[in-house]
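Visitor: Build me a model:
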Amino acid sequence: MAIPDLIPIRHEPTYRTDTIGRYDGGLFFGWISGAFAPEYKPDANWAAHQRWYAILHRFDHDGRHVTSDIWCPGDGIRHGQQERLDEWLAALPGRAFGDIANRPFQIEVDGIVFGLVPECHGEYPAGHEELDWAEFYPGRLGFCAPWNGRYDT
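Guide: Model (predicted):
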């Protein structure tokens, strides 16, 4: 089943989508996610190389990406992100946590992809592909049919 124009994302308190919802200016998706620089080669000291980001994506009322705040204090540093995200969320006028629906988008920061990116995960006859999946990067939340807002990790 093809990706819908608006991809529903279910609000799940105390889990990965607990900081999503609406505010006076539209919709928002906030979270903290780890990622590695594209040039990183896995080694035994991987934790020192992982980057932890505070992320706040904002969308208009129709689910179109407007802007993003993305902050990382440095490789291997895993503190300060929650406080930064909390500040950003507190500054959203009229903020209410709840379900949202967004259009796919993609931006790049520090060489890392952030966004809700359409992909093909199905098995199709030779020569045919269909964008049937949307992956939220860098945290890897996958959305697919029946497009009810639930995700796979």
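Visitor: rest of the way, CA atoms for contacts and neighbours
Guide: OK.
Visitor: for stretch 144-153, how far is the first residue from the last?
Guide: 12 Å (CA to CA, to the nearest Å).
Visitor: who touches it?
Guide: For stretch 144-153, contacts defined as CA atoms under 8 Å, 6 or more residues apart in numbering pick out 1, 3-4, 7-10, 99, 132-134, 140-143.
Visitor: Let's see that with 6 Å instead.
Guide: Pro8, Ile9, Arg10, Trp133, Leu141, Gly142, Phe143 (CA atoms under 6 Å, 6 or more residues apart in numbering).
Visitor: Which ones among the residues you listed lie within helices?
Guide: Among these, no member is found in helices (DSSP state H).
Visitor: Next, format those residues as JSON lines and append neighbour count and distance to Gly30.
Guide: What follows is those, written out as JSON lines (neighbours: other CA atoms under 10 Å; distance: CA to CA, whole Å):
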{"residue": "Pro8", "neighbour count": "20", "distance to Gly30": "15"}
{"residue": "Ile9", "neighbour count": "21", "distance to Gly30": "12"}
{"residue": "Arg10", "neighbour count": "18", "distance to Gly30": "13"}
{"residue": "Trp133", "neighbour count": "22", "distance to Gly30": "21"}
{"residue": "Leu141", "neighbour count": "16", "distance to Gly30": "13"}
{"residue": "Gly142", "neighbour count": "19", "distance to Gly30": "16"}
{"residue": "Phe143", "neighbour count": "25", "distance to Gly30": "17"}
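Visitor: Now the second one, please; I'll put the structures next to each other:
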Amino acid sequence: MKLPTRIPIARIENSYTRNIGTFNNGEMFMGFVVADFDNHMSMPLPADWSPYKKWYSILHLFDSEGYHVETKHWFAGRTSDGEGKVIELAKDRLDTFISELSGVQFRDISVCLFKTTIDDCTFGLVANHNAGYVQLLPNDFIFSPPWNGEFDT
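Guide: Below you'll find the predicted structure:
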């Protein structure tokens, strides 16, 4: 299945995609607080999994054509450090990242596929050509036809 060149992503208030939009002269951003497990983890997880779950503030930046330019990131801590506290720290840092952008408008965006690695974890918008969908990692959002910006989790 042929995938679109740019993947539309709908901004949904009070949802995972609340921190997406444009800034400056049409450049785009996607911000998330997200967790991933150390890459050496395999399923099923061990009983004491909390030291392996890492939380990040992530801000993906794109040019006005939707091409990935940079990913700002900040490691907030692990679930074993106190998940609620770590998530709040990550939210605060994400808010700071976004506040450093000029002319922010929260809105739907449309961006190209990309992939980057941070601390041995994959982040990005990655195609699964065989299944005909695109996945936002490590969030596990699935974008698929009719390519209207909506996603499954």
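Visitor: dump the residue contacts of the aligned residue in the first structure for Val126 of the second structure.
Guide: Alignment note (TM-score structural alignment): Val126 of the second structure maps to Val117 of the first structure. By CA under 6 Å, 6+ apart, Val117 of the first structure lies in contact with Pro104, Ala134, Glu135.
Visitor: wait, is Val117 of the first structure part of a helix?
Guide: No: read with DSSP: H, G, I helix; E, B strand; the rest coil, Val117 of the first structure is strand and lies in no helix.
Visitor: could you check the distance from it over to Pro104 of the first structure?
Guide: For Val117 of the first structure, the distance to Pro104 of the first structure (CA to CA) stands at 6 Å.
Visitor: can you pull the contacts of the residue nearest the centre of the first structure?
Guide: Nearest to the geometric centre of the first structure sits Phe136, at 4.2 Å (CA atoms, centre = their mean). Contact partners of Phe136 of the first structure, counting by CA under 6 Å, 6+ apart, are Gly115, Leu116.
Visitor: In terms of helices and strands, where is it?
Guide: Secondary structure from DSSP states H and E places Phe136 of the first structure in strand 133-137.
Visitor: how far out from the middle of the chain is that strand?
Guide: Using CA atoms, centre = their mean, to the nearest Å, the mean C-alpha position of strand 133-137 of the first structure is found 8 Å from that of the whole chain.
Visitor: Tell me where the second structure has helices.
Guide: For the second structure, the helices defined by DSSP H occupy 83-99.
Visitor: Using the centroid of it, identify the residue furthest from it.
Guide: Quick read of the second structure (CA atoms, centre = their mean): farthest out is Ala47, 27.2 Å.
Visitor: Now which residue in the first structure aligns to that residue?
Guide: Aligned counterpart of Ala47 of the second structure in the first structure: Ala44 (TM-score structural alignment).
Visitor: Against Gln50 of the first structure, how distant is its match?
Guide: 12 Å.
Visitor: go on, Gly115 of the first structure?
Guide: As judged by CA to CA, Gly115 of the first structure and Gln50 of the first structure stand 19 Å apart.
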